[in-house]
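Pasting a predicted model and its sequence here:
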Amino acid sequence: MSEDVESKPCNFHEMELDDRILKAIAKLGWQTPTVIQEKCIPLLLEGKDVLVRARTGSGKTAAFLIPVIQKILNIKQAAEQQEIKALILAPSKELCNQICGVIKDLTIKCSREIRYVDISLQVDLSIQKPLLVEKPDIVVGTPGRTLQHLKSGNLNLKKSLELLVIDEADLVFSFGYESEMKELITYLPKIYQAILASATLSEDVKSLKNLVLHNPVTLKLEEPELAPASQLTHYHLNAEEMDKATILYALLKLHLIRGKTIIFVNSVDKCYKIKLYLEQFAIRTCVLNSELPATIRCHAVNQFNQGIYDIIVASDEKSLEEPSGEGGKDKPKKTKRRKDKESGVSRGIDFQHVANIINFDFPLDVQAYIHRAGRTARGNNQGSVLSFISMKEVSLRDKVEEKLKQGQEDISVFKSYQFKLEEVESFRYRAKDAWRAVTRIAVREARLKEIKLEIMNCQKLKSYFEDNPTDLEVLRHDKALHTVRIQQHLKDVPEYIVPQTLKSLADITRTRKRKREWRRNDGATSKFQMKKTNPLLSMQFEGFKKKKKRS
């Protein structure tokens, strides 16, 4: 059942929240609630079941965590013993880790009263059993992992559970958790308050709604799935694979793209190929894919959010294996490689302050594009999406544009990124040699080496690095893998191959003295005049403005 909810706007301090929660919110710098938080928090505090539909980046996580923490604090005032009161389910380990991060921030002033545990990591059940024996107030996990603990007797929720939250509900079944969810419900009490949070209201969400919700209130914000054009700009650039590699090299090496960037590809192999390719030009990147251990994936995302590095190459394998478009009937290719089905990169994870998304491989369906683009322009931040389009990907782009137009035929979603490839033709021979140097054997060796290096990133070393923070450098995820021969001359860009229009703006290795001389003699044209005449700078200046606004 759905109800039409109307309520006057209110601030956090008007929601009857505990002072400790309000102090934590103030410390996070949240001045006013988002629309979904304003409508959702009062309903959950009243004890109603709620189905929340709002686009990514709208503040859904805090919308359900704030009332969950408040209700647990209320219960504890009269509680005689410690019990598990809330179960939060999410489809991926990265999302579970992120939810725990938000819980930590919101309970910083009441950490002694509110205890939580993340059981999503794939370790032996006996290792996590002592954590559950202590009966934390909140348990966070994937449906599959939670069911394992329920079956083994490590987790007993029949008598104590009062709150059930399912985040990214529209992904739960697509991650293969349908049977687990139906069985998991049998281990829960008959009466509990439930919250479903989702970016879409798909058929899977409706099935989950019937499974766990009782007479719910449905909150559906009337908003587009992506940020508006004033906040998010979509570019496209027609290029085949070798041209894509050349353009990517030029954009990054000439600093035409500023700020944090995620480069999306469609396979793990391509993920490492891009890393090894850029490595030859001394462009540092880290990789994210389903073959890396969950701890490493979460650690990489956290370091990226902290600003330790600026470029991630991510493989969006979910859209490759389970396309929801017309090709969705095709069966995924079988592979011997072990992938983590509880991994997700393009959806759900809160990458913070991402300025640019680059689709090196165009996504295979509309939803995958929306989820990738949703990694940027979050909150009130600006963002750009640049998609490289090969001939065989043109039809995919057209489907995305048709969807995003939403019947408005007079608008154009994708702006043409005016990049004159002939101006960086001198980059091509370097790019071609570097691209060909990344062979299948080099990629395979890089995959093995990356996993071996990441063995160092274990929780056992956490206390050591707290005492020796400078040694944390060994845990950087963007270090060179060196499975391809590095040619030192590729590290720098010689001045003679830089386009004349960019020489005043590209960050090339000149001495300050030579820079000053050049500006006196030849650099009379201002940067603002350059912006109007130079076809390569549309995205560079966008990124520069965004960075300035955020600071």
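On my side now, so go ahead. Numbering: from 1, shown residues only.

When you work out contacts or count neighbours from here on, use the C-alpha atoms and nothing else.
Fine.

For the residue nearest the centre of the chain, which residues are in contact?
Nearest to the mean C-alpha position of the chain, counting by CA atoms, centre = their mean, stands Ile349 at 3.6 Å. Ile349 makes contact with Glu94, Leu95, Gln98, Arg375, according to CA atoms under 8 Å, 6 or more residues apart in numbering.

can you rerun that using 6 Å?
Taking CA atoms under 6 Å, 6 or more residues apart in numbering as the criterion, Ile349 is in contact with Leu95.

Name the SS class of Leu364, please.
coil (DSSP: H, G, I helix; E, B strand; the rest coil).

Heading C-terminal from the one helix or strand Lys23 maps to, find the next helix or strand.
Applying DSSP states H and E as the criterion places Lys23 in helix 19-28. Remark: after helix 19-28, the chain's next helix or strand is helix 35-45, criterion DSSP H and E.

Distance from that following helix to the middle of the chain?
24 Å (CA atoms, centre = their mean, to the nearest Å).

Residues in contact with it: which ones?
By CA under 6 Å, 6+ apart, the residues outside helix 35-45 that reach it are Ala63, Pro67.

Buried residues in that helix, which are they?
Across helix 35-45, burial judged by 16 or more other CA atoms under 10 Å covers Val35, Ile36, Gln37, Glu38, Lys39, Cys40, Ile41, Pro42, Leu44, Leu45.

Endpoint to endpoint, stretch 229-244 covers what distance?
Stretch 229-244 has an end-to-end distance of 25 Å (criterion: CA to CA, to the nearest Å).

Show which residues not belonging to it make contact with it.
377, 382-390, 414-417.

switch the cut-off to 8 Å
For stretch 229-244, contacts defined as CA under 8 Å, 6+ apart pick out 226, 360, 376-377, 380-391, 413-419, 428, 432, 435.

which of those residues count as buried?
The neighbour count (16+ other CA under 10 Å) marks 226, 360, 376-377, 381-390, 413-414, 417, 419, 428, 435 as buried among the contacts of stretch 229-244.

Next up, a structure to set beside the first:
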Amino acid sequence: MNLFQEMGLPGPLVKKLAQMGITEPTPIQERAIPFALDGDDVMGLAQTGTGKTAAFGLPLLAQLMEVRGKPAPKSVRSLILAPTRELAGQIRDTLVPLVKDTPIKVGLVVGGASINAQIKRLERGTDVLVATPGRLLDLLDRRALNLDATQFLVLDEADQMLDLGFIHALRKIAGLLPDERQTMLFSATMPKQMEEIAASYLTHPKRVQVSPPGKAADKITQAVHFIAKSEKPNLLIELLDGHRDELALVFGRTKHGSDKLAKRLEAAGFAVAAIHGNKSQGQRDRALKAFRAGEVRVLVATDVAARGLDIPDVKHVYNFDLPNVAENYVHRIGRTARAGRDGAAVAFCAPDEMGELKDIQKVMGISIPVASGRPWADLPDPNAKPKGRGGPRRGKGGGAQPGKSQGGPRRRHRSGPRKKAA
């Protein structure tokens, strides 16, 4: 008898896991599944890549296997909400093999796909519906489904749903659900607003945490290059050239910048694709499929790809632009070193990104080893009165080209919040 059996999962489910080569639960699964099987609300805190989908998916399916009869037309027995189309699709793909040869049907509704086709499929009723909040609300507004009989609710990557501005959508959806239900919330971080969400959605939840927020996988080797912004593309090409046969994920901050960088890499001879919020769902799916298959070796992405995507063979993650939100750095580099593999995470830091780097190191509780250059001097306070010509000047950063002048107009700290990219 393995641990999955000891937890109380039904035999057919344990057998399917064994056929997939899964015989031992991960720490988050081992701690969360027994509580969920007992019907308790669960709040799980763990980084991406720790097996959270199975931690909520297995007990959910186990309980649905005990439900007799088909779901009523347009009804949903269990609802799983995810922040992005890619993560929602991945959750669906994880659950489908587990319900093979059972009456349980898993549905998917996300933006970027035909809403009429989704409405048609929902007419028959759904056992497990995986959805993004925006598309779910569109379907609810069209009365294509109802949540009156929903017994289970799962919020996956809940902190990212808050980051993406889904708080009002979540509140509206929650108001349509029965009070008597089981709710599971999984998140990589626990910001203050998350505590409020948990208090609203969960009833006396069992809290399970397997790694502290901000902690990256142990097998990720990290490094930072201090480099002028204009020199970043050249350094990236040089580093990528050293491992052309390995998969590399490159994170940019903006949609336009990611497209521009992808074209630059393509001109340098790399098999490259880009994904971001302006790409259609078909374009994003094709890019990810080609990347997983190794047909594309370099994938340039905004933070839309930072959460939940499980691409086991990613060996390198490059933070071409540092993220505005420090926690997103942890999620980005979590795309490598999956399932016990080794991985490398390299960050590029321009002069105006020193604040972001300091925030990242504070969240992680470490100093990222320096690969080249030296830390840029602190930028002046934008609110401070300008100094005279004789006042101290900003020191030169180690990422600049040796021997070249640092003259020209000085960069000023951008005031106000930075624009958030999808």
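Here it is on my side, so go on. Note that the coordinates shown come from a computational prediction; the quantities given were computed from them, not determined experimentally.

Got a TM-score for the two of them?
After superposition, the two chains reach a TM-score of 0.82 (TM-score structural alignment, normalised by the length of the second structure), with 372 aligned residues with a CA RMSD of 2.3 Å.

Out of the buried ones among the contacts of stretch 229-244 of the first structure, list just those in strands.
Per DSSP state E, strands hold the following members of these: Gly383, Ser384, Val385, Leu386, Ser387, Phe388, Ile389, Phe414.

Output those as TSV; include the columns distance to Lys129 of the first structure.
Listed next are these as TSV, based on distance: CA to CA, whole Å:
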residue	distance to Lys129 of the first structure
Gly383	43
Ser384	45
Val385	44
Leu386	46
Ser387	46
Phe388	48
Ile389	49
Phe414	51
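
what's the counterpart of Met354 of the second structure in the first structure?
Counting by TM-score structural alignment, Met354 of the second structure lines up with Val394 in the first structure.

Can you tell me the number of residues neighbouring that match?
13 (other CA atoms under 10 Å).

Tell me which helix or strand it sits in.
Using DSSP H and E, the element containing Val394 of the first structure is helix 394-405.

Gln306 of the first structure matches what in the second structure?
Checking TM-score structural alignment: Gln306 of the first structure goes with Ala293.

Repeat that for Lys71 of the first structure.
Alignment note (TM-score structural alignment): Lys71 of the first structure maps to Gln63 of the second structure.

could you check the distance from that match over to Glu30 of the second structure?
Distance, Gln63 of the second structure to Glu30 of the second structure, by CA to CA: 17 Å.

Then Ser372 of the second structure?
Counting by CA to CA - Ser372 of the second structure and Glu30 of the second structure are separated by 42 Å.

Quick check: the gap between Pro205 of the second structure and Gln182 of the second structure.
Taking CA to CA, one finds Pro205 of the second structure at 10 Å from Gln182 of the second structure.

which residue packs closest to Gly214 of the second structure, ignoring adjacent ones?
Among residues not flanking Gly214 of the second structure along the chain, Met364 sits closest, at 4.7 Å (CA to CA, 6 or more residues apart in numbering).

Residue in the first structure paired with that neighbour?
Checking with TM-score structural alignment, Met364 of the second structure has Leu404 as its match.

if we can go back for a sec, which residue in the second structure lines up with the residue nearest to the centre of the first structure?
Aligned by TM-score structural alignment, Ile349 of the first structure pairs with Leu309 of the second structure.

Contacts only, for Asp204 of the first structure.
With the criterion set at CA under 8 Å, 6+ apart, Asp204 of the first structure makes contact with Ala169, Asp170, Phe173.

Name the helix or strand for the corresponding residue of the second structure for it, please.
When the second structure is aligned by TM-score structural alignment, Asp204 of the first structure is paired with Gln193. Gln193 of the second structure is part of helix 192-201, with elements assigned from DSSP H and E.

for the next helix or strand after that helix, which positions count as buried?
Past helix 192-201 of the second structure, further along toward the C-terminus, the next helix or strand under DSSP H and E is strand 206-209. Neighbour counts over strand 206-209 of the second structure (16+ other CA under 10 Å) mark Lys206, Val208, Gln209 as buried.

how about the closest residue to the first one other than its chain neighbours, what does it touch?
It stands for Lys206 of the second structure. Among residues not flanking Lys206 of the second structure along the chain, Val42 sits closest, at 4.8 Å (CA to CA, 6+ apart). By CA under 8 Å, 6+ apart, Val42 of the second structure lies in contact with Ala32, Phe35, Ala36, Thr183, Met184, Leu185, Leu202, Pro205, Lys206, Arg207, Val208.

how much space between Val42 of the second structure and Thr183 of the second structure?
Val42 of the second structure sits 7 Å away from Thr183 of the second structure, taking CA to CA as the criterion.

between these two, what contacts are shared?
Between them, Val42 of the second structure and Thr183 share these contacting residues under CA under 8 Å, 6+ apart: Leu202.

From Glu266 of the second structure, how far off is the match of Gln306 of the first structure?
Counting by CA to CA, the gap from Ala293 of the second structure to Glu266 of the second structure is 18 Å.

Likewise for Ala199 of the second structure?
Distance, Ala199 of the second structure to Glu266 of the second structure, using CA to CA: 48 Å.

isn't there a helix covering Arg55 of the first structure?
No: counting by three-state DSSP, Arg55 of the first structure is not part of a helix but coil.

Under the alignment, what does it map to in the second structure?
So Arg55 of the first structure corresponds to Gln47, using TM-score structural alignment.

Spatially nearest residue to that match (excluding sequence neighbours)?
Distance criterion CA to CA, 6+ apart; nearest residue to Gln47 of the second structure, sequence neighbours excluded, is Ala188 at 4.8 Å.
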